[in-house]
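K.L.:
my questions concern the predicted model and sequence given below.
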Amino acid sequence: MGYYILSQDKTFRNQVVIDKSRLPEELRQLGYPRRKNYSEWNNSISGDKCFNLVVKSNADNYYSDFIENPYLLISDELKKVFISYESNLSCNCTILSDRGNKIQKVYWFCALEMADCLGTDSEFYPDHSIKELILDRKRIGNRKIFQVAGIREKRFIASLDVVESILRRPFTGICVEKAAVRVN
């Protein structure tokens, strides 16, 4: 089975930008989930919590279906696809608010499972950022959507069937790149 890296398409102009200086205190204290604090982070945001994130006001803001900075936010329609493959996916309703233009959009704050599936053949630069990502098929197990643990960068991975479902729908702002997978 093939796996693909999902990322936000940076070619769109006027992409919505979260105002990091106005993040809710709870998110500011937690930072972004990393391997060491993932369970604590996931427990803190799970449940029925809703978030209101202020975006930088721009009349031409573009709201893509997949936003990865500073947190993974997905549109309502993309969440339906993700949930159909990962029924235990932790998502919290998040409102993106452009106060200047009086616009609010519903998104879902996602905490994907951190999978320790980094292949031994993966290569790193001297600063420990990833040079070549290679996934270990055995360690992936039967996960469909997950985040790679053990690297500095955020890498969101989806299986071929999930990617096919995404590509059959009119989603925008998502880049899909084939991931290298080794079977050991």
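P.N.:
Alright, I've got the coordinates.
K.L.:
contacts, neighbours, all on C-alpha from now
P.N.:
Fine.
K.L.:
residues touching Glu77, list them.
P.N.:
The contact partners of Glu77, by C-alpha atoms under 8 Å, 6 or more residues apart in numbering, come to none.
K.L.:
using the three-state scheme, assign it.
P.N.:
Three-state call for Glu77 (DSSP: H, G, I helix; E, B strand; the rest coil): helix.
K.L.:
how close does it get to Gln104?
P.N.:
Using C-alpha to C-alpha, to the nearest Å, Glu77 is found at 16 Å from Gln104.
K.L.:
residues touching the residue nearest in space to the middle of the chain, list them.
P.N.:
A centroid search over the chain (C-alpha atoms, centre = their mean) returns Leu72, at 3.5 Å, as the residue closest to the centre. Residues near Leu72 by C-alpha under 8 Å, 6+ apart: Phe66, Phe109, Cys110, Ala111.
K.L.:
pasting the second one now:
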Amino acid sequence: MSERYFLIGTDESYEPLPLMIDMRKSIKEEYLEEGESYKQAGISLVNIRNSFDEHTKYPDIMDQGIFMLSDEAYRIFKLYEPATVIKRVLLMGESSDEAYEYIIPILKRIDCLSDRTTFRRGRYIDKGILIGKNIPDTALFKIPSVDGMSTVARLDFVESLLKRGMKGICLQALEIEY
């Protein structure tokens, strides 16, 4: 098992991102958990406001409330976790017939964030510390944090993404306590 982990999400400087205007109507976060995912539709439609102009950027990882992978990033993830249940999302423009597909992997929720973790502005993980004995042998998983759920990626998966030129990804190294 790799012993390096990262918080993974969308790079905030990778903009302008598409503005999702009705995600909560189409996708229920409580149904994106193991054992509950059968309640969420296999494919959901989410409207995007003014998103198909030449300046809008579609990152390979989007975590605007819900963690999603582009099709290309999902192909890499599938090499590491082929049995993961997924849901699909079509991002549709209001005034366009174009659509972008993203995949929502139904990730394990693991309580492995140490009490020694520090937060900035009371919400965001500043110095993340994971409890080593609680970390699962999986490439990607969720941890509960003050601001909801954060997604953690194992080093080998992160390296695979970066070697293949995935864009719009933000990484923050985590420490392990034993």
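P.N.:
The structure has been received and is ready for your questions. A quick note: this is a predicted structure, and the numbers were derived from the prediction, not measured.
K.L.:
aligned to the residue nearest to the centre of the first structure, what sits in the second structure?
P.N.:
Mapped onto the second structure by TM-score structural alignment, Leu72 of the first structure lines up with Phe67.
K.L.:
and for Ser57 of the first structure?
P.N.:
Superposed on the second structure with TM-score structural alignment, Ser57 of the first structure falls opposite Asn50.
K.L.:
surely that match meets Gly93?
P.N.:
Yes - using C-alpha atoms under 8 Å, Asn50 of the second structure is in contact with Gly93, at 6.8 Å.
K.L.:
ok, those two, which is more surrounded?
P.N.:
Neighbour count, other C-alpha atoms under 10 Å: between Asn50 of the second structure and Gly93, Gly93 has more, with 21 against 14.
K.L.:
what separation do you get for the more buried one and Gly168 of the second structure?
P.N.:
Counting by C-alpha to C-alpha - Gly93 of the second structure and Gly168 of the second structure are separated by 20 Å.
K.L.:
what does Arg109 of the second structure give?
P.N.:
24 Å.
K.L.:
do the same with Lys87 of the second structure
P.N.:
The value you get for Lys87 of the second structure to Gly168 of the second structure, if C-alpha to C-alpha is used, is 21 Å.
K.L.:
quick one: the strands in the first structure?
P.N.:
Using DSSP state E, the strands assigned to the first structure run over residues 3-8, 51-54, 66-67, 73-75, 90-98, 103-111, 114-115, 123-124, 130-132, 134-136, 145-148, 156-159, 174-178, 180-182.
K.L.:
what number of residues lie near the nearest residue to Ile66 of the second structure once chain neighbours are set aside?
P.N.:
Nearest residue to Ile66 of the second structure, sequence neighbours excluded (C-alpha to C-alpha, 6 or more residues apart in numbering): Glu29, at 7.3 Å. Neighbour count for Glu29 of the second structure, taken as other C-alpha under 10 Å: 14.
K.L.:
with Arg22 of the first structure instead?
P.N.:
Neighbours around Arg22 of the first structure, by other C-alpha under 10 Å: 13.
K.L.:
cool, and Ile151 of the first structure?
P.N.:
By other C-alpha under 10 Å, neighbour count at Ile151 of the first structure equals 17.
K.L.:
tell me the contacts of it?
P.N.:
His128, Ser129, Ile130.
K.L.:
I'd say the second one and Glu153 touch.
P.N.:
Put plainly, it is Ser129 of the first structure. Yes - Ser129 of the first structure is within contact range of Glu153, at 6.9 Å (criterion: C-alpha under 8 Å).
K.L.:
I'd say Glu81 of the second structure and Thr138 touch.
P.N.:
Yes - at 7.3 Å, Glu81 of the second structure counts as touching Thr138 under the criterion of C-alpha under 8 Å.
K.L.:
can you find the partner of Tyr107 of the first structure in the second structure?
P.N.:
Looks like Tyr107 of the first structure aligns to Tyr102 there (TM-score structural alignment).
K.L.:
sorry, slip of the keys, the one I care about is Val148 of the first structure.
P.N.:
Checking TM-score structural alignment: Val148 of the first structure goes with Ile143.
K.L.:
how much space between that match and Ser51 of the second structure?
P.N.:
From Ile143 of the second structure to Ser51 of the second structure the distance is 30 Å (C-alpha to C-alpha).
K.L.:
with adjacent residues omitted, what lies nearest to the match of Tyr107 of the first structure?
P.N.:
Ser70 (4.7 Å).
K.L.:
that neighbour: neighbour count?
P.N.:
Ser70 of the second structure: 19 neighbours (other C-alpha under 10 Å).
K.L.:
go on, Met1 of the first structure?
P.N.:
By other C-alpha under 10 Å, neighbour count at Met1 of the first structure equals 7.
K.L.:
isn't it up against Leu160?
P.N.:
Yes - proximity of Met1 of the first structure to Leu160 meets the contact threshold set by C-alpha under 8 Å, at 6.7 Å.
K.L.:
which of Ile143 and Ser51 of the second structure has more neighbours?
P.N.:
Ser51 (23 against 18).
K.L.:
isn't the more buried one up against Tyr58?
P.N.:
No - contact criterion C-alpha under 8 Å: Ser51 of the second structure and Tyr58 do not qualify, at 9.3 Å.
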